[in-house]
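1. mind folding the following:
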Amino acid sequence: MALTLSSWRFSKYEESWEWIQRCLLQSYNQFSETSLKKWDLSVSPEGFFRLKKIFPSGKQEYFSFNISRLKDISFKGSSDSGEIIFTTREDDIIVQTYNDPHGNIDSMSTVFKLPVLGMETQKLDSLRNALLMFKH
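-> Next up is the predicted model:
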């Protein structure tokens, strides 16, 4: 019985991770930035959210945090476009810039805003519930 329950938990966990990854990749609004050259967004099976943005100038921005450190997930905008606002307990979000004419920055933050498109209420609720599964 314990093996079956453990397998079920792993299966649900894996399904949630895959769904979170797919949902964020499909919803991310890369056009909110002025001409991104390239971007990479991922959520690892271990619960790490990562976003790397590369601009035509060569400047790079990198954001990373562990979903287990989330305090709140909120949304600002409409179903057409908006921002998912991730808030962590403390300064748990890594923020780095490279090749920035104003200087490279390594800092920490408690808030990260992800621009999204087509985020219907039901999809947002499902995303929130799947992310909360990683917190436990």
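
2. going forward, measure contacts between C-alpha atoms and count neighbours the same way
-> Fine.

3. which residue is nearest the middle of this protein?
-> Phe49 (4.9 Å; CA atoms, centre = their mean).

4. once you drop chain neighbours, what's closest to that residue?
-> Val43 (4.5 Å; CA to CA, 6 or more residues apart in numbering).

5. again, but for Ile73
-> For Ile73, the spatially nearest residue (CA to CA, 6+ apart) is Phe86, at 4.8 Å.

6. that neighbour in helix, strand or coil?
-> Following DSSP: H, G, I helix; E, B strand; the rest coil, Phe86 is assigned to strand.

7. on that earlier part again, was I right about the residue nearest to the centre of the chain contacting Ser64?
-> Yes. Phe49 is in contact with Ser64 according to CA atoms under 8 Å; the separation is 5.4 Å.

8. sequence B follows; please return its structure for comparison with A:
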Amino acid sequence: MKKFTLCLKMSFISALCVFFYAFSNPDPLEQYAGFLQKTFTDHYDSAQESNQIKRYELNVTNNGFCRYKRYFNNGKTEYFAFKLSKFKDMDYYGNTASGKLYLHTKGDDVIVQTYKDRGGDVDSMATQIIIPLKNMEAEDLNQIRDNLEQIVKIPAQPAKEVAKVEE
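-> I've put the predicted structure just below:
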């Protein structure tokens, strides 16, 4: 009977843990990054650069990076990336129909790489990234700012230690 009671207790505790885990909050960074990814995807304005840009990639990752890559018709490629926790401020120049979002960082935190350019491949750092957007209302811009500010407030996660295997 003791084994049955022990098994019953363990089953109940396991079920309780699964229940609480099901209703726990997901990682806040993933929530904010997901909102930013959806907003940037929905409002990206390729028409502002359609005569120069063949295609683009704009990603906000769950680990807190914003990556923007543009492929030009002449073969040149530009790549911009920054850690969202380095966000400082933003500006939007334009109107509700079309404009450019300037995301400023705390310092030279934006990685800029160009490939197949006439001047050669260049790696540099910048303080801002510019994203062309359309159909942006003031409320949308406020939500973008709020999400970016919430990401900055998230404490930095310590790097995971890698277990050393001794032979």
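
9. any idea what the residue nearest to Ile73 of structure 1 aligns with in structure 2?
-> Superposed on structure 2 with TM-score structural alignment, Phe86 of structure 1 falls opposite Leu103.

10. separation between Glu61 of structure 1 and Gln26 of structure 1?
-> Going from Glu61 of structure 1 to Gln26 of structure 1 by CA to CA, to the nearest Å gives 20 Å.

11. the two - which one has more neighbours?
-> Glu61 (19 against 13; other CA atoms under 10 Å).

12. which one in structure 2 is aligned with that one?
-> Alignment note (TM-score structural alignment): Glu61 of structure 1 maps to Glu78 of structure 2.

13. contacts only, for that match.
-> For Glu78 of structure 2, the contacting residues are Lys69, Arg70, Tyr71, Val112, Gln113, Thr114, Tyr115, by CA atoms under 8 Å, 6 or more residues apart in numbering.

14. could I get these in TSV, plus columns for secondary structure, neighbour count and distance to Phe20 of structure 2?
-> Output for the contacts of Glu78 of structure 2, formatted as TSV (DSSP: H, G, I helix; E, B strand; the rest coil; neighbours: other CA atoms under 10 Å; distance: CA to CA, whole Å):
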residue	secondary structure	neighbour count	distance to Phe20 of structure 2
Lys69	strand	18	40
Arg70	strand	19	44
Tyr71	strand	17	46
Val112	strand	20	44
Gln113	strand	16	45
Thr114	strand	18	48
Tyr115	strand	16	49
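
15. what sits closest to the aligned partner of Ser44 of structure 1 in structure 2 if chain neighbours are left out?
-> Aligned by TM-score structural alignment, Ser44 of structure 1 pairs with Thr61 of structure 2. Distances taken as CA to CA, 6+ apart place Ala33 nearest to Thr61 of structure 2, at 6.3 Å, with adjacent residues excluded.

16. which position in structure 1 aligns with that neighbour?
-> Using TM-score structural alignment, the partner of Ala33 of structure 2 in structure 1 is Trp17.
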